[in-house]
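1. What would the 3D arrangement of this be:
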Amino acid sequence: MSGMDDMQVFLTYGDIALASSLIVIVLIVSWKLRLQLTKTLLIAAIRTVVQLSFIGLILAWIFAREQWYEVLLILTIMTLIAGSAAKNRVKRTYKGLLTDTLLAVSASAVLVTAIAIVMILKVQPWYTPQFIIPILGLILGNSLTAISLTSNQLIETFHEQQGRIEMMLSLAARPFEAVHEPIRTAIVNGMTPTLNSMLVVGIVSLPGMMTGQILAGADPTQAVRYQIITMFLICVSSTLGCTISALLIYRRFFNKKKQLILPQ
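-> Below you'll find the predicted structure:
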C-alpha cells in the first residue's frame, strides 16, 4: 500500500531524544565562537521539553472532557501569560505597562479568535478545545511579539524626542499631531515581522501549522487553506494589538492639560 493516506509516522521518546541530541551542535558552535549562550541554550531546550510535555498532558485531558469552563480557564491563563510576556520584553517600563499590554493583547487576540471560531470556521460548540485553543495560542504568540516591538520603540522615542515633541506642542500642535510620526513608525515596526512572513510564505518558508498538518497526514490543500486563514487572522490581530498598545501608551504620556509627561 502506498500514498499519503497510508503514510503516518508515529514519534517515540527515542525519536525525541535523537532530535534533542542535535542541540549539541548548537552548544559546540556557541562554545567555539564564545557566544556565551551555552547556559541560555540549555535552559531553553529543557524548558521546551518540559513545557510542551506538560501542556500536552493538560490538552489531552481537556480534549477528552470538553468542558467550557475548563477551556475558558486555559484561554484566560494563556492570555495573561502573553500580556506579561509582552510587558517583560519592553526595556523602559512604566507603572501601568502591564495593564496596557494585557488590554492590547486580550482585546485584539480574543476579538479575532472569536470571529474565526464563530464566523469563519463555524465551530459548534464554540469552546471545542481542538480548535479554539491552538488558534488563540497561534494568534497570541504573534500578537505579543508585535505589541512588544511597538511598545518598546514608542516609549524609547517619547523619551529620546521629548524636546522635539514639547517644541511642537509650544507651537500649538495638538498632542496627537506632535507624536503621530513616532506612533506610525512604532506600529509599522511592530507589524514588520508579520508582513515579512506573509511576503515569503509558501515561497521561502512553510509555516509551522501547515507543516505540522502535512506531516500528520492532512490533505495539503486543506492545510494551505487553514494556513491562509491563520495568516490573515495573525495580521489583523497584530495590527489591532499594535494600534491599541500605541494609543494606550500615548494616553499615559500626556496629562489632561495636554502636556507631555514621562511616567516613572
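2. Every contact and neighbour count from this point should use C-alpha atoms.
-> OK.
3. ok, now how distant is M1 from M7?
-> The spacing between M1 and M7, counted by CA to CA, to the nearest Å, is 9 Å.
4. One more, so I can put them side by side:
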Amino acid sequence: MSGDLGNSYNIDIWGLLIALGMVAVAAIISELMHMGIGKTLMWSSCRALVQLCAMGFIIGYVIRSNNVWMVFSLMAVMLVAAVQIVMSRARGIPKGLAGPIFLSLVITMLLMLALVTELIVRPHPWYAPQLVVPLTGMLLGNTVSALAVGLSRFYESMEERRDEVDMMLALGATAWESARPSIISSIRLGLLPTTASLASSGIVTIPGMMAGQVIAGGDPLNAAKYQFVVFGAIAALTLLADGLIMAMVYRTCFTTDDQYQTPKAR
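-> All right, here's what the predicted structure looks like:
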C-alpha cells in the first residue's frame, strides 16, 4: 500500500506479537542487567495490550449503537476508574478524598467537554461517541496524573512548611492564607507536563493524537488543529481540577479551631 494521503495502515496479529516481542527483548535485557523491572515491564505491557484492545471493542460497539446513555455510562465508568487511580498514585494523602476527587473531575470534565463539543467541534449529534469517548479518555489520562502529583505535593509541602504555617496562624492568618503557598506549588507542579508538551509540540515531537490521525489517513493540518484543541482543553482542565480539589481538601490540614493538624490526626 502506498503512503498517499487518505490511506490507512492496519496492524494484524503478527504486528502486535512483534511489538510485544520488542518489549520482551527489553525485559530480558533489564533482567540480565539485574534492574529488577523485567517482569513488571512485561506484565504491564500484556495488561496494556488486553485493556486497549478491550476498550477498542467497547468504543466500537458504543459508536455503532450511537446511544447517548451508553456514551454517558462509559464515561461514568472511566470517571470512577480515574478516581481509583488518583487515590492509588497519590502519596501521603488522608483517607476519604474519593468524593472530592470525583466531584472535581465530574464538574471540570463536563465543563471542558461542553466547551469543546458545543463551541469548537460542534458534532452531530452533540454526544457523538467517536468524539466524546476518546476525548474523555485523553482528558482524564492527563488530569489523573496531574491530580495525583498535585495532591502528593500539597500534603508534602504542608508538612515541610509546618513551622511556617504555625507561625502564620499565630500571627492571625487564615487557614487559606497559610495553605496558599502549598496550593500554588502543587498546581504548578501538576501543570508542568502539560506546559512542557505545549512548548515542544510541532518542533520536537508530533503528539499522539495528531500522529494517530495522520497514520490513520487523516488530513495532517486538521489533525494538528484537533491536537491543539486537546492540549488547550487539557491545560484548562488540569488547572481547574487542581484548583477545585485544593479548595475542597486544604481544610483537612487544619482543625476546626484553625490549628495545623499532623498527618496522623487527619
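5. Looking at M1 and M7 of structure 1, which has the bigger crowd around it?
-> The neighbour count for M1 of structure 1 versus M7, taken as other CA atoms under 10 Å, is higher for M7 (12 against 5).
6. Now do the same contact list for the closest residue to the more buried one other than its chain neighbours.
-> Sequence neighbours aside, G217 is the residue nearest to M7 of structure 1 in space, at 6.9 Å (criterion: CA to CA, 6 or more residues apart in numbering). Applying CA atoms under 8 Å, 6 or more residues apart in numbering to G217 of structure 1 gives the contacts 4-5, 7-8.
7. Let me have the residues you listed in a markdown table, adding distance to L195 of structure 1 and secondary structure as columns.
-> Listed next are these as a markdown table, based on distance: CA to CA, whole Å; DSSP: H, G, I helix; E, B strand; the rest coil:
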| residue | distance to L195 of structure 1 | secondary structure |
| --- | --- | --- |
| M4 | 32 | helix |
| D5 | 34 | helix |
| M7 | 34 | coil |
| Q8 | 33 | coil |
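8. can you list those in a markdown table and add distance to V110 of structure 1?
-> Listed next are these as a markdown table, based on distance: CA to CA, whole Å:
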| residue | distance to V110 of structure 1 |
| --- | --- |
| M4 | 35 |
| D5 | 35 |
| M7 | 36 |
| Q8 | 34 |
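9. How about residues contacting stretch 233-242 of structure 1?
-> Contacts of stretch 233-242 of structure 1 (CA under 8 Å, 6+ apart): 104-105, 107-109, 112-113, 116, 138-139, 142-143, 146-147, 150-151, 187, 190-191, 194-195.
10. Going by neighbour count, list what's buried in the helix or strand harbouring L240 of structure 2.
-> L240 of structure 2 belongs to helix 220-249 when assigned by DSSP states H and E. Neighbour-count burial for helix 220-249 of structure 2 flags 223-224, 226-228, 230-246, 249 (criterion: 16 or more other CA atoms under 10 Å).
11. how close does it sit to structure 1?
-> Aligned to structure 1 and superposed, helix 220-249 of structure 2 gives a mean residue distance of 0.8 Å (mean CA distance after the TM-score superposition for structure 1).
12. can you tell me what part of structure 1 that helix aligns to?
-> Aligned using TM-score structural alignment, helix 220-249 of structure 2 spans residues 220-249 in structure 1.
13. those helices in structure 1, which residues are they?
-> 13-21, 23-32, 38-65, 68-88, 97-115, 129-160, 162-170, 175-200, 208-215, 220-252 (DSSP state H).
14. could you give the angle of the last one to helix 175-200?
-> Read it as helix 220-252 of structure 1. 160 degrees (axes from the mean of the first three to the mean of the last three CA atoms, to 10 degrees).
15. so how far is the first residue of stretch 200-217 of structure 1 from its last?
-> One end of stretch 200-217 of structure 1 sits 24 Å from the other (CA to CA).
16. same question, stretch 10-28 of structure 1
-> Terminal-residue distance, stretch 10-28 of structure 1 (CA to CA): 30 Å.
17. Determine how far it lies from the middle of the whole chain.
-> When distances are taken as CA atoms, centre = their mean, to the nearest Å, stretch 10-28 of structure 1 is centred 26 Å away from the chain's centroid.
18. Mind listing what's buried along it?
-> Of all the residues in stretch 10-28 of structure 1, those buried under the rule 16+ other CA under 10 Å are L27.
19. where in structure 2 is the aligned partner of that stretch, by residue range?
-> By TM-score structural alignment, stretch 10-28 of structure 1 lines up with residues 10-28 in structure 2.
20. For the matching stretch, give me every contacting residue.
-> Residues contacting stretch 10-28 of structure 2 (CA under 8 Å, 6+ apart): 37-39, 41-42, 45-46.
21. make it 7 Å
-> Applying CA atoms under 7 Å, 6 or more residues apart in numbering, the contact partners of stretch 10-28 of structure 2 are 38-39, 41-42.
22. Also stretch 34-50 of structure 2?
-> 23-24, 27-28, 30-31.
23. With respect to E160 of structure 2, which of the residues you listed is nearest?
-> Taking CA to CA as the measure, E160 of structure 2 lies nearest S30 of the contacts of stretch 34-50 of structure 2, at 36.1 Å.
24. For that closest one, give me its contacts.
-> Going by CA under 7 Å, 6+ apart, the list of residues near S30 of structure 2 reads 36-38.
25. Would you format those as CSV with neighbour count and distance to G15 of structure 2 included?
-> Below are the contacts of S30 of structure 2 laid out as CSV (neighbours: other CA atoms under 10 Å; distance: CA to CA, whole Å):
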residue, neighbour count, distance to G15 of structure 2
G36, 12, 27
I37, 16, 24
G38, 21, 22
